[in-house]
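1. Need coordinates for the below:
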Amino acid sequence: MRAVQVTGYGGIEQLQTVTKDVPIPKANEVLVKIKACAINNTEIWMREGAYGAGSASGWRPEGVQFPRIPGSDIAGTIVDIGDAVDSSMNGKDVVLFPFTSSGDDGSEHIANDMSFIGSEYDGGYAEYVVWPAELCFNMPLPDYTESAVFSVSGLTAWHMNEQLDIQPGETIMVTGANGGVGSLNVQIAANVFSAKVIAIVGDLRLADEMKALGATHVLSYRSDRLVDDIIDSNGGPIDSVLDVVGDPLFSTSLEALKKGGKFCISGSAGGQTTNLDFRTLYLKHITMYGSVLGRRDEYRRMLQAISDGQIKPVIDRTFPLEEAQDAQVYFKESGKLGKVVLLPNED
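-> Reported below is the predicted structural model:
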């Protein structure tokens, strides 16, 4: 099979197209012919070494073992099964829950041995992948490319929203609202949890598209009076923030929050460290949440919401597998709306 491997920490030159044997599923695994694999910050940061210090980077303390096939947002068809897998799985169109762990239901996402497809396991920048049968779920939509954009970004966004316990009518600010996680945060908060959403983007030419996803107001982070813009648009301070940007909008978020407000972060694309005056937290009684991925029960609820039409795929562009380097470069450009997807098996 054709695959794209990361050969070590560094730039896009570390992404190399190779030919490998098709993997053979173990007793409890299935072989998936990959039809689409969406790109996430996760595999770029893994390649760049952003998850660890020095040479160690990954979801596990020992770091990534190279070479590694990245990619975790996967949709495809089961074409072979292990001896212990029910024969009814063969031929199913599936999406892959993106990690394994020994954690009990409800705590699998915080288990110490959480291992991620595309980091600790070979992933979706390939024509085939093996994965545990119990972590393969029916595709929520009939289209492979559309179904592939939810597993990581969608689960991340869904868990963020559930952690905030959003109530109907609350006002939620979403940063990075035109990105993969951000555009799903807008949809989930507005269309599933019935919140009013203030979407923060760079380019206000995206306003109509953001409102079509469910945003009530669309503001630009380039404004030199953004805090006032947020408070004015809402008629007062906001209830909660869903953040994937990090440092650039951190102080703005805390200023715009009401007393007793909530702040949830699951990414730091704009900066991984910040200055914090603790008085802001305790004088305003702000609750802060760190969030990564989510649980299997949340994944099931998300897939149902997608099937029900409450959450729609937002896709900016697709690339063939061989153009993975170009796709990752394009992914990091600003001004996109939605996901970038690799297509390993274009028939």
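
2. make it CA atoms for all contacts and neighbour counts henceforth
-> OK.

3. Which parts of the stretch 151-300 of the chain are strands?
-> 171-174, 196-201, 217-220, 238-243, 257-265, 287-290 (DSSP state E, counting those that start in this stretch).

4. Can you say which of those is nearest to residue 84?
-> Residue 84 sits nearest to strand 287-290 of all these, at 37.4 Å, using CA to CA.

5. Which residue ranges of the stretch 1-150 of the chain form strands?
-> Going by DSSP E, counting those that start in this stretch, the stretch 1-150 of the chain shows strands at 2-6, 15-19, 29-38, 73-81, 93-96, 99-100, 115-116, 128-132, 136-138.

6. Enumerate every residue touching the spatially most central residue of the chain.
-> The centre of the chain sits closest to residue 153, judged by CA atoms, centre = their mean, with a distance of 2.0 Å. Under the criterion of CA atoms under 8 Å, 6 or more residues apart in numbering, the neighbours of residue 153 are 40, 180-181, 184, 293.

7. Give me the spatial nearest neighbour of residue 66, chain neighbours excluded.
-> In space, and not counting its chain neighbours, residue 66 is closest to residue 7: 5.6 Å by CA to CA, 6 or more residues apart in numbering.

8. burial measure for the one you found, as a count.
-> 16 (other CA atoms under 10 Å).

9. Looks like it contacts residue 65 (just checking).
-> No. Using CA atoms under 8 Å, residue 7 is not in contact with residue 65; the gap is 9.2 Å.

10. let's see this one next to it:
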Amino acid sequence: MNKLPKKMSGVLLTGHGGLEKLEYRTDLPVPIPENDEVLIKVGASAVNNTDINTRVGWYSKCVKEQTDAGAVDSFQTINEDDASWSGIPVKFPRIQGADCCGEIVAVGEQVSPDRIGERVLVRTLQQTVMTPAEYSCITYGSECDGGFSQYTKVLATEAFPIQSFLSDAELASFPCSYSTAENMIDRANVKANDTVLITGASGGVGSAAVQLVKRRHAEVIAICSENKKEQLYKLGADKVIQRGLNLLNSLGKNSVDVVIDLVAGKQWPELPELLRRGGRYTVAGAIAGPIVELDIRTLYLKDLSFFGCTYQSRAVFENLIRYIERSELQPLVAKQYSLLEIKSAQQDFMAKNFVGKLILLPSQ
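-> Presented below is the predicted three-dimensional model:
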């Protein structure tokens, strides 16, 4: 630690609220790794829905609207006791950032010094000694400090070595979105020749899902805005439907095997109708609104399976590392920003005028 600086730049989230709760600082202490931790010099991070959802308190059951309704100025009423994804109050100030690519520059006493110099990706959903039970985990950048800083520390077991010619910015586009998508695909047991409908297909998780479904040799039907259709076809989508069109008219009832949903909202009741008997629905987001209407008869009479997907087994991230190292996935970096520009980056993220990921680069 002697050669490392004592202070660093980073962004503090000072409480639930609007963009004013993001505070860029240059006097934050560089973390000191505990016995089983490593210190990482951050090369790049990225903007994710979970960062914004946490900032505005969207996870609170008091909130019924879509994320964007409060993403700039926050929501008028939230319950801070359940305003995080885990239902446990966030400890402020917090350094967010669910994605991180970087280099290990120091290690704790129980970690081999041979790891210094490793290029790593940090696993977003982590199972720690504090969360040993199945389906219990923490999110990097929520229950612990994340990647929106020059340096960050994590458990050594959650820093995964990566061998790749991709840039830090390109690698930082993978952890949160692609592990979320791969987990959904794995839980729904997507197989070759399945027909898979992906909502919100131009976003970080959606565009990741297009690629990850195609690598399993299944058919992809993607939903996105009209101006993003060509980009989705280039990613491998077999059919692209314009967002907002009636899906039952476009596809017909009982036409898909799997739905990968990131949107929910008013159009949600069409999704169970689209599924064939024995179909699988998997969800890891509700950007168009969390409250939906379900005719329970459709669920049981069609023998549908529903999967809510947050917890990820370690194997999900291990597989993701292998896919990246074998160059099976295309990084989708839409734009890069300095960490000082985080408010502009989040505003652009909420405008949704891009495909893939918005990357944040720390000040050096």
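
11. Got a TM-score for the two of them?
-> Here the TM-score for the pair of chains, by TM-score structural alignment, normalised by the length of the first structure, is 0.92; 337 aligned residues with a CA RMSD of 1.9 Å.

12. picking up where we left off before, to which residue of the second structure is the residue nearest to the centre of the first structure aligned?
-> Using TM-score structural alignment as the criterion, residue 153 of the first structure maps onto residue 177 of the second structure.

13. Would you mind measuring from residue 128 of the first structure to residue 48 of the first structure?
-> For residue 128 of the first structure, the distance to residue 48 of the first structure equals 25 Å [CA to CA, to the nearest Å].

14. which of these two has more neighbours?
-> residue 128 (26 against 18).

15. Unless I'm misreading it, the more buried one sits right up against residue 24, doesn't it?
-> No. In this structure, residue 128 of the first structure is not within contact of residue 24 by CA under 8 Å, at 9.9 Å.

16. Now the common contact residues for these two.
-> residue 31.

17. how many other residues sit next to the residue mapped onto residue 256 of the second structure from the first structure?
-> In the first structure, the residue paired with residue 256 of the second structure is residue 238, using TM-score structural alignment. Residue 238 of the first structure is flanked by 26 other residues according to other CA under 10 Å.

18. so what's residue 238 of the first structure up against?
-> By CA under 8 Å, 6+ apart, the contact set of residue 238 of the first structure is 170-173, 230-231, 256-258, 261.

19. Spatially nearest residue to residue 153 of the second structure (excluding sequence neighbours)?
-> Leaving aside its sequence neighbours, residue 153 of the second structure sits nearest to residue 39 (CA to CA, 6+ apart; 4.4 Å).

20. Alignment lookup: the one you found to the first structure.
-> By TM-score structural alignment, residue 39 of the second structure lines up with residue 31.

21. Next, the contact list for that match, please.
-> Applying CA under 8 Å, 6+ apart, we find residue 31 of the first structure in contact with 23-25, 78-81, 128-131.

22. One more pass at 10 Å, please.
-> Going by CA atoms under 10 Å, 6 or more residues apart in numbering, residue 31 of the first structure touches 22-25, 76-82, 90, 128-133.

23. Of those residues, keep whichever come out buried.
-> Buried subset of the contacts of residue 31 of the first structure (neighbour count, 16 or more other CA atoms under 10 Å): 22, 25, 76-78, 80-82, 90, 128-133.

24. Distance check, residue 162 of the first structure against residue 308 of the first structure.
-> Distance from residue 162 of the first structure to residue 308 of the first structure, by CA to CA: 18 Å.

25. what does residue 40 of the first structure give?
-> 24 Å.

26. So these two - more neighbours on which side?
-> residue 40 (23 against 12).
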